[in-house]
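[1] Could you work out the structure for the sequence below:
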Amino acid sequence: MDRLSSTAILPDTFQGTRDDLSMQMGLIWSQIKAPLMVPLLRLVVMVCLIMSLMLFVERVYMGIVIVLVKLFGRKPERRYKWEPIKDDVELGNSAYPMVLVQIPMYNEREVYQLSIGAACGLSWPSDRIIIQVLDDSTDPTIKDLVELECQRWASKGINIKYEIRDNRNGYKAGALKEGMKHSYVKHCDYVVIFDADFQRTWGQSVTVNADECLMTRMQEMSLDYHFTVEQEVGSSTYAFFGFNGTAGVWRIAALNEAGGWKDRTTVEDMDLAVRASLKGWKFLYLGTLKVKNELPSTLKAYRYQQHRWSCGPANLFRKMVIEIIKNKKVSTWKKVHVIYSFFVVRKLVAHIVTFCFYCVVLPATVLVPEVEVPKWGAVYIPSIITLLNAVGTPRSLHLLVFWILFENVMSLHRTKATFIGLLEAGRVNEWIVTEKLGDALKAKAGVKAPRKPRFRFGERLHVLELLVGAYLFFCGCYDVVFGKNHYFIYLYAQAIAFFIMGFGYVGTIIPNS
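    Model prediction:
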């Protein structure tokens, strides 16, 4: 009888303990909520709204400028004095400037033939062009393949140089800098840079694998806006834009005057562009010329790329902001453009406000209903910004909701990388070459084999995404029970997006060899 009584009492004891703990937690929350959490959250909301307005004004400004450029703007051939190269019987091909084409490579098994072949097929007098393959490959088999490909083109009469070095110091910047030291470069007037995944001509990027998976379609939408709007606006207004590191032509005189390639950040291309601009050189963007390139189609490759693209500009801003302010060769307005528009709004605020506001602060207001976000800040401004970003890719307008959710997830890594760059923390100089697949997937598609993930399930888990997804899901559930703003619709959708990417189910899953 005693045994039965004690058994019956135990569950009530546990229930009482659990109720006591809940009451204590609730009491602590109620005590700190009013004096601490509410004022703090209101302050954070105000900061986020200010950043949202900064981004909104920048997007509207660029939208107005691009419309005016398209309607009334003078074309580059009218803005600048130039003359087409004419055939001269006496001078022959010497009327053409000498051009160096640099192709930096690192273990590019899938794309080395495409990139070398495209460069060797450029329409330019063969005695006025030098193709320079800068091979930093660590795989001896790939090195041999690249060297054999260069020898094959050399046997056809192409002036192609295969250059290697005994270290990878400075990564891509180090390879390009080393390539400029060769004696034959002294005879060149221009240098053209192509990454291994770019082919044929220079100008606006055209993705060759945008339809490979949903993730590449999302990337296409972001890149199209960058090229068709951001680059065009910078070129048309201040003759400055961030060089993307590939598919561009440089006067060697401009490169040398700016101080050449530097490896102090992971965005050596942007570093060079800013320094050249401060020396008074003008940049011209030609959106009518198209360039084929490959987008990363695996989540792992894309995350590494986005870390480099977000961390590098933040770190460069830290290193150059004082130099830009003190510069006396360019106008004050151009310095304001470079510091405020180019760096602060586009490279810092855009990443931080996307994650902090829409994935942290806005959900937090569900838990603290005393703090309200005005509808213009929660709905209208982000909607207009999203629509302005989407104009570059009309064919993907039906994917707009997926793009928003995808970009919000990626903003987690971009924000983290931005702070790493600003603070010069651990991974500030991390450089991992973006994996290219080339025609590998097409070749493997014809082979009837089970599609198995390259990575084990445990290796595909991304803890940060899962934690943020759990937080958003909890806020969504709380909003369903206690809320009144119907944020749960967005919160559930965004939580699912974080969970999908957290479990690695996005991008191309590559079959085993």
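
[2] going forward, measure contacts between C-alpha atoms and count neighbours the same way
    Fine.

[3] what sits against residue 244?
    Counting by CA atoms under 8 Å, 6 or more residues apart in numbering, residue 244 touches 269, 270.

[4] sec struct for it, please.
    Three-state call for residue 244 (DSSP: H, G, I helix; E, B strand; the rest coil): coil.

[5] Could you measure from residue 354 over to residue 385?
    Distance of residue 354 to residue 385, given as CA to CA, to the nearest Å: 11 Å.

[6] Among the two, which residue is more densely surrounded?
    Using other CA atoms under 10 Å as the criterion, residue 354 and residue 385 rank with residue 354 on top: 24 against 17.

[7] ok, the more buried one - contacts?
    408, 411.

[8] that's a strand at it, yeah?
    No: using three-state DSSP, the assignment for residue 354 is helix, not a strand.

[9] ok, now how distant is it from residue 412?
    8 Å.

[10] all helices of the stretch 251-400 of the chain, in order?
    Assigned helices in the stretch 251-400 of the chain, in chain order: 252-257, 268-278, 299-326, 332-336, 350-355, 362-367, 375, 381-390, 400-423 (criterion: DSSP state H, counting those that start in this stretch).

[11] Quick one: those as CSV, columns for distance to residue 233 too.
    Formatted as CSV, those follow (distance: least, CA to CA, whole Å):
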stretch, distance to residue 233
helix 252-257, 22
helix 268-278, 16
helix 299-326, 19
helix 332-336, 13
helix 350-355, 17
helix 362-367, 32
helix 375, 30
helix 381-390, 14
helix 400-423, 23
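
[12] To compare with the earlier structure, here is another sequence to fold:
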Amino acid sequence: MILEWICIVVYSISLILILFYAFAQLNLLINYVRAQKIVDNSPLLDLKNPEEVPYVTIQLPVFNEAYVMDRLLDNIALIEYPREKLEIQVLDDSTDETVETTAAHVNRLAATGLDIVHITRTDRSGFKAGALKEGLAIAKGDLIAIFDADFLPDANWLYKTIPYFKDSEIGVVQTRWAHLNRDYSILTQIQAFALDAHFTLEQVGRNSKGHFINFNGTAGVWRKETIYDAG
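    As a prediction, the model looks like this:
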């Protein structure tokens, strides 16, 4: 009899927790729908005016990315932004042969006039976060854009995101992910659907009401002082 009651109590608590979670998701859905009707009147930087163009550092934290490293570097070299206001840091914690090939690739891009540096560490403390922190200490930019190795931003990505930093209260701009292999299999279709739901529902729903959103570790831009203020 006692075991039966324990099972009933545990089952009931589980149902209540699921109910609360469902209500939270419903709230996000309502917020998302309402957000679609909001007209965006955000002040924007005029990037055609050289005096308003902020310095941007792009950070690329990588680790043994043999299959995507060349693709990443070739893609990031196409990014559109005033070259005198753009720095690219390749934060390479690799322990395989890609260290040498990446260094050679970076040197070729640097020879074209691109401000790109290859930064390696002997101590991988903190892993990705540690690499980002070490790069941040010497970053030239007031704004820090971060991309993982398997991300390929559009050439005009900075022109779409940087203007929003005219508002001094904006600390981070997080963008949606798209999927190169969405239609590869039923598994990738399910994964793409789950991520799309996260970005369209959770992040828009939270942000529209001024709630905290999750930074996804990539495909976003931070104001440097915001990172330091957050500790």
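
[13] Can you tell me which of the helices of the stretch 251-400 of the first structure is nearest to residue 293 of the first structure?
    helix 299-326 (14.5 Å; CA to CA).

[14] the longest helix in the second structure is where?
    Across the second structure, the longest stretch assigned as helix under DSSP state H is helix 2-35.

[15] hmm, who's touching the next helix or strand after that helix?
    Moving toward the C-terminus from helix 2-35 of the second structure, the next helix or strand (DSSP states H and E) is strand 56-62. Applying CA under 8 Å, 6+ apart, the set of residues contacting strand 56-62 of the second structure from outside is 85-94, 128, 131-132, 135, 139-149.

[16] and strand 56-62 of the second structure, how far from the first structure on average?
    Its match in the first structure and strand 56-62 of the second structure itself, once the structures are fitted together, sit a mean 0.3 Å apart by mean CA distance after the TM-score superposition for the first structure.

[17] For that strand, what is the distance to the chain centroid?
    Relative to the centre of its chain, strand 56-62 of the second structure is centred 11 Å away, using CA atoms, centre = their mean, to the nearest Å.

[18] okay, it sits on what stretch of the first structure?
    Per TM-score structural alignment, the counterpart of strand 56-62 of the second structure in the first structure is residues 99-105.

[19] Okay, buried residues for the matching stretch please.
    99, 100, 101, 102, 103, 104, 105 (16 or more other CA atoms under 10 Å).

[20] Mind putting the residues you listed into a markdown table with distance to residue 5 of the first structure?
    Listed next are the buried residues of stretch 99-105 of the first structure as a markdown table, based on distance: CA to CA, whole Å:
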| residue | distance to residue 5 of the first structure |
| --- | --- |
| 99 | 94 |
| 100 | 91 |
| 101 | 88 |
| 102 | 85 |
| 103 | 82 |
| 104 | 79 |
| 105 | 77 |
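
[21] Can you pull the residues that touch both of residue 354 and residue 385 of the first structure?
    In contact with both residue 354 of the first structure and residue 385: no residue, using CA under 8 Å, 6+ apart.

[22] Aligned to residue 182 of the second structure, what sits in the first structure?
    Checking TM-score structural alignment: residue 182 of the second structure goes with residue 210.

[23] and that match, what helix or strand is that in?
    Per DSSP H and E, there is no helix or strand for residue 210 of the first structure.

[24] Was I right to think it contacts residue 222?
    No: counting by CA atoms under 8 Å, residue 210 of the first structure does not reach residue 222; the two are 11.6 Å apart.

[25] Please say which of the two ends up with more neighbours.
    residue 210 (20 against 16).

[26] which residue lines up with residue 123 of the first structure in the second structure?
    Mapped onto the second structure by TM-score structural alignment, residue 123 of the first structure lines up with residue 80.

[27] So that match: helix, strand or coil?
    Put simply, residue 80 of the second structure is coil when judged by three-state DSSP.

[28] what's the answer for residue 173 of the second structure, then?
    strand.

[29] dump the residue contacts of it.
    161, 164, 220, 221, 222.

[30] Can you find the partner of the third one in the first structure?
    In the first structure, the residue paired with residue 220 of the second structure according to TM-score structural alignment is residue 248.

[31] what's the burial count for its match?
    18.

[32] Identify the residues contacting it.
    By CA under 8 Å, 6+ apart, the neighbours of residue 248 of the first structure are 192, 193, 194, 202, 203.

[33] Also residue 221 of the second structure?
    Counted by CA under 8 Å, 6+ apart, residue 221 of the second structure has contacts 143, 144, 145, 146, 161, 162, 172, 173, 174.

[34] what's the helix or strand for the fifth one?
    Put plainly, it is residue 161 of the second structure. With DSSP H and E as the test, residue 161 of the second structure turns up in helix 157-161.

[35] May I see the buried residues of that helix?
    157, 158, 159, 161.

[36] my read: the second one touches residue 78, true?
    Yep, that's residue 158 of the second structure we're talking about. No: using CA under 8 Å as the test, residue 158 of the second structure is too far from residue 78 to be in contact (11.3 Å).
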